[in-house]
Structure formats: structure tokens, C-alpha cells
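> I'll drop the sequence and a predicted model, then ask my questions.
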Amino acid sequence: MITELIGMLERLNTLRMNKSHTQQSLKHVLPSSLSNLSLLNDLDAHAWRLSGTIPDEFEKLSSLEKLDLGHNNFCHLPYSLRGLSYLKDLVLANCKELKFLPLLASSLVKLTVANCTALESISDLTILASLLEFDPTNCTKNIDSQVASKYLRNLSVLGSEIHHWFVQEIPCFANRINHSIKGIIIGVVFSLGQTKQKAFRDKLTGSVDIHAKIIRLDVTIYTTVLDWREVSEVDEDQLRLCRYVDFSKLVLMLEEGDKIQIATRETPYFNGLTLKK
């Protein structure tokens, strides 16, 4: 097979074997020849129909920085992932048979396990000293809430209520003496309904129909979509929390008296999305 010849490309840096997750195909396994690619830094096996247990040979991919195994059917990850000392971005979104998350490389900066609904346990995240972004959307039942909140960038759960400590009206930013702003968390309740453009929506990096705006002296000076990639595939109301850290533009641009407003696009891209709170 062609995939078995991949190992001959010993100087390969990027390998994309990804398929559309709506595409029907036979189950695959990762070719054993991958272990020869010691210079590979980006491996995308998205929707490759991987099942069972992933082979424990990843430690041989010693230069790997990004690994996307999303939309696959395996139930266990190899312990050798912990040995990837350069791995920064690990995507496991929609691996709905994944039951256990082992100890991972301490170099990780971003970890996505959104919609891994079968997860029964997650190893200690506190050892991931470099972790900045963690997305556990729809798989939070076994995650320590204090640990998750430290790294959380996006979180979605079924529900129609926003916690009382959120400001319900349009907030006005005020500098506090001897304090610096560390970030902003935006909470929204929305429903999706049945959208015909689902396959297209899953490729987006944000909700193109819900915007966060900075308003200064009644003029909108900055607009950004709410930053999320995965959503629950149900018709029920969903509560989404989006965290913008101190180096994000939404935070950096704030000045005394600015207001932050959440609003929907006047002409929506997707039928069925409703912003409720």
C-alpha cells in the first residue's frame, strides 16, 4: 500500500492523511513505517477511521509538534505520547470511544478533547506546565472543575441558565488602581436547531453568527466571532463559556469606559442558530 511507503520519506515535515468525517470509508491503521519519520512535526490523521488501540510507537516521532487524531474510533491512546518532548498541540475532538486520557507530554500548550463523550478518566493536568488552552466541551463529568478553569478557553454544556456572577447587561470597562485585567469570560445561551450546513460549520474556527464587540463612544471599534470549534449535536439549549486571555485582542484593546456587547449577525450564515441570553 502507498501508506506503507510513507516511511521512505525520512525528511518529511508535514503529513496530512485527514478525511472528511462525513466520508464513508473502511477502517484504517496508522502505517508502521511512520516510526521512520523522525523529522515529522505535523501529523493530521483526522477522521482516518482509526479504531481499537493506537500503536505505542509515537515516541519515535521525536520532532512532532502538532497531532490531530480527531473524529476517530480508538478507545485508548499510547503511553508513548508522554515522550514527545516537542508536542504542543494535541487534537482529540469527537473521538467518541476514547475512554482514558493517559499522562501527556509536559510540552503541551493546547489540548482539545471536545465531544469525547465516553471519557471515564483524565490523568493529572497539573503536570502540564506549559498548557494554555484546554477544550473539554461535552465531556466534563470526570474533570476537576478547578483544574479545568485554570486552562479553560472554551466550554459547552447543555443548559439554559447563565451563572449569577456574570454581568447580565452590557458591561462597561473600568480600570482598577493597582490591578491589571487577566482576561474576559463571555457566557452565552444558544440553540442550533437543525442546520443544513453542518458539514461546513464544523470547519469553522468560531461561531460566525455570534459576535463580541468593543463599543467606544457609541462606535464599534472591534468585532470578533466567539471563539469555538466544537458544539454539541443536539437541539437543546447550550451554555457556552469563552475565555479571552490577557494577550488576546479583545482584552488588549479595552480602554476606560469601553463597553462589550454580544450580538448576532444581522444576516445569518446558518439557519436555526438562536442567541437566547
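Right, received. Where do you want to start? Numbers count the residues shown, from 1 in each chain.

> use CA for all of it now, contacts and neighbours both
Noted.

> sec struct for the closest residue to Ile262 other than its chain neighbours, please.
In space, and not counting its chain neighbours, Ile262 is closest to Ala212: 4.7 Å by C-alpha to C-alpha, 6 or more residues apart in numbering. Taken by DSSP: H, G, I helix; E, B strand; the rest coil, the conformation at Ala212 corresponds to strand.

> cool, Val251 as well?
Assignment for Val251 (three-state DSSP): helix.

> and the residue nearest to it when sequence neighbours are not counted, how many residues sit next to it?
Once flanking residues are discounted, Val251 sits nearest to Gly183: 6.4 Å by C-alpha to C-alpha, 6+ apart. Applying other C-alpha atoms under 10 Å, we find 14 residues neighbouring Gly183.

> let's bring in a second model and compare:
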Amino acid sequence: MKVNTPIIVAHRGASYIAPENTIPAFKIAFEEKADFIEGDFWLTNDNEIVCIHDSDTSRVSEQKIKVTSSNLSELKKIDVGIRKGGRFAGATIPTLQEVLQIIPGKKGLHLEIKDNREKFLIRLKEIFIEMNVSLQDIRIISFHRNIIRASKKYLPEFKTYLIFGWYFSKGNVFKSLACKLILRKLNTVICDGVVLYSDSYIDENFIKTLKKKNLDVCIYNVEDAQKAIELTKLGSDSLTTNSPLLIRKAIQTGIE
């Protein structure tokens, strides 16, 4: 039986080696044959969308500045690369436009919306129009159901994925109820796919159940080669990893 090769998504770029959510990390990810990159985005005080995971800069730099209350010019002064070594010194927080500009043809972006405000989507739509972004190039993903719902309002033609965190599989009780809890939550929102934390509750039957609902199934936190092969054989549509080349090679070897 032929096994379909899942899309490889580089989590915050090739973040095992480069500073996460930066242009160097994204470029290396594509060099390592990632199909998509995944980045986290917030809206600044002056209405620009920037790529950074946390709500402030303390974890990735020597300064602590809140993203949503700062202007782009302030954020651009922060070095978010030096903690990964001198090779990356001077790397800055990229704008969404800068990220979109370095995506090669036939590649794409899992755009995670961290900012839980509707005005983020208004600006996002403006940027997509300005840059003539293709539907095939973007997946809008978020933990926030209100953002997924609003995305269908502002950008109905783009695919949206609801993310589920590791806590759905924490402890034996959660593992036994994880599938039921996820399906119950999915009944409250219209989306095109799910992004699930890699864990033991994900099996062939659960993936089939999700696909019967016409949902794409993306699994994240896939860092183990054998796990990647297993999830591929179960029918996952995409795998999100910090190490795209490692997982690509594992899948190619494991399904031949």
C-alpha cells in the first residue's frame, strides 16, 4: 500500500540550530527541504505584524519589551540572534512581509496567530492583499477559537487549523478522554484542520475520525525519527518539527 508523504513544517524555522522565528532560521529550514515554515505573530502598537513567539522579548534577547505596546522601530533594535551564537548576532524580529518575501515558490507558511485581537486579522487581510498572497501558501493556525472564527469572516478562502496543546494528553485520565475532548471542542468552531501534540492518543482510528470530518491532520512536536515514520503510516497530513532535514530523511527511509 502506498503511503503518502506528509508535508514537513519547520517549527519556528530550523530552530534546533538558528534563533527561532528569524529570517536565518526560516532560510535554513528551506535549505533543509521543509515544505512549510511555522511562525508566531503579534500586532505591534503601530499596526505592524511581527514574528515572535512570546508577548515580550525577554526569552529571546537581553531586553524585556512588550510587543503589543511597542512600535516596530523599537523592536527592530533588539538583537534576537546573539543567544544562538555569534553567527546569528544582529538577527532582528522580522515583519510578516519580510517572512513572506523569503518563502520560495511552492513552499508555504503555517501562520500562528498569538495575538487574540480581531484587529490583527484586519491588518493581516491588508497585508495579504498588498502582497498578493496565494491561498496555497498559507495555513492560519491558532489556539484561540475566536480567532479561528474571525478568520472565516475576514479571510474565508484561507485554510484555518485549530491547535490543541499538550495538556490534552497529560496524565492517564486525559489520555483516555483526549479524543472525546478534542472532538467536543471541534463542534464549537468551523475549521479546516487540527494541529495536535504528538502523543499516544493519536492512532489510526482517531485520524480516520478527523478525516471523515474533512479535517487536515497536522502533528507537532515530532522530533523522533521512529515517531515520524509511525505518524506518516497512520495518515498524518503534515508533521511539525524543529529539525526538518532529520525528519525528512527518516520518513524517506522508513516508507521506502
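Perfect, I can see it now. Only a predicted model underlies this, so the values are computations on that prediction, with no experimental measurement involved.

> Can you calculate the TM-score here?
Once superposed, chain against chain, the TM-score is 0.32 (TM-score structural alignment, normalised by the length of structure 2); 136 aligned residues with a C-alpha RMSD of 5.8 Å.

> you'd agree the residue nearest to Ile262 of structure 1 is up against Gln261?
Yes: between Ala212 of structure 1 and Gln261 there is a contact under C-alpha atoms under 8 Å: 5.8 Å.

> Distance check, the residue nearest to Ile262 of structure 1 against Arg243 of structure 1.
12 Å (C-alpha to C-alpha, to the nearest Å).

> Which residues are in contact with Ala250 of structure 2?
Taking C-alpha atoms under 8 Å, 6 or more residues apart in numbering, we find Ala250 of structure 2 in contact with 225-226, 228-229.

> mind running it again at 6 Å?
Residues near Ala250 of structure 2 by C-alpha atoms under 6 Å, 6 or more residues apart in numbering: Ala225.

> in what helix or strand does it lie?
When elements are defined using DSSP states H and E, Ala250 of structure 2 is found to belong to helix 244-254.

> Okay, buried residues for that helix please.
244-248, 250-251 (16 or more other C-alpha atoms under 10 Å).

> which one's the longest helix in structure 1?
Selection of the longest helix in structure 1 by residue count, based on DSSP state H, yields helix 145-151.

> coming back round to it: in contact with the residue nearest to Ile262 of structure 1, which residues?
Here Ala212 of structure 1 is in contact with 223-224, 261-262 (C-alpha under 6 Å, 6+ apart).

> Could you list which of the residues you listed belong to strands?
The members of the contacts of Ala212 of structure 1 that map onto strands under DSSP state E are 223-224, 261-262.

> which residues in structure 2 form strands?
7-11, 36-43, 49-51, 108-113, 138-142, 159-164, 193-197, 216-220, 238-241.

> hang on, the residue nearest to Val251 of structure 1 packs against Tyr244?
Yes: using C-alpha atoms under 6 Å, Gly183 of structure 1 is in contact with Tyr244, at 5.4 Å.

> Contacts only, for Ile185 of structure 1.
By C-alpha under 6 Å, 6+ apart, the contact set of Ile185 of structure 1 is 242-243.

> which one of the contacts of Ala212 of structure 1 sits closest to Arg216 of structure 1?
Gln261 (10.9 Å; C-alpha to C-alpha).

> on that earlier part again, of all the ones in strands among the contacts of Ala212 of structure 1, which two lie farthest apart?
Longest span within those, C-alpha to C-alpha: Thr224 and Gln261, 10.8 Å.

> re the thing from before, ok, of the ones in strands among the contacts of Ala212 of structure 1, which one's closest to Lys198 of structure 1?
For these, the nearest to Lys198 of structure 1 is Thr224 (21.2 Å; C-alpha to C-alpha).

> Before I go, just wanted to say thanks for your time.
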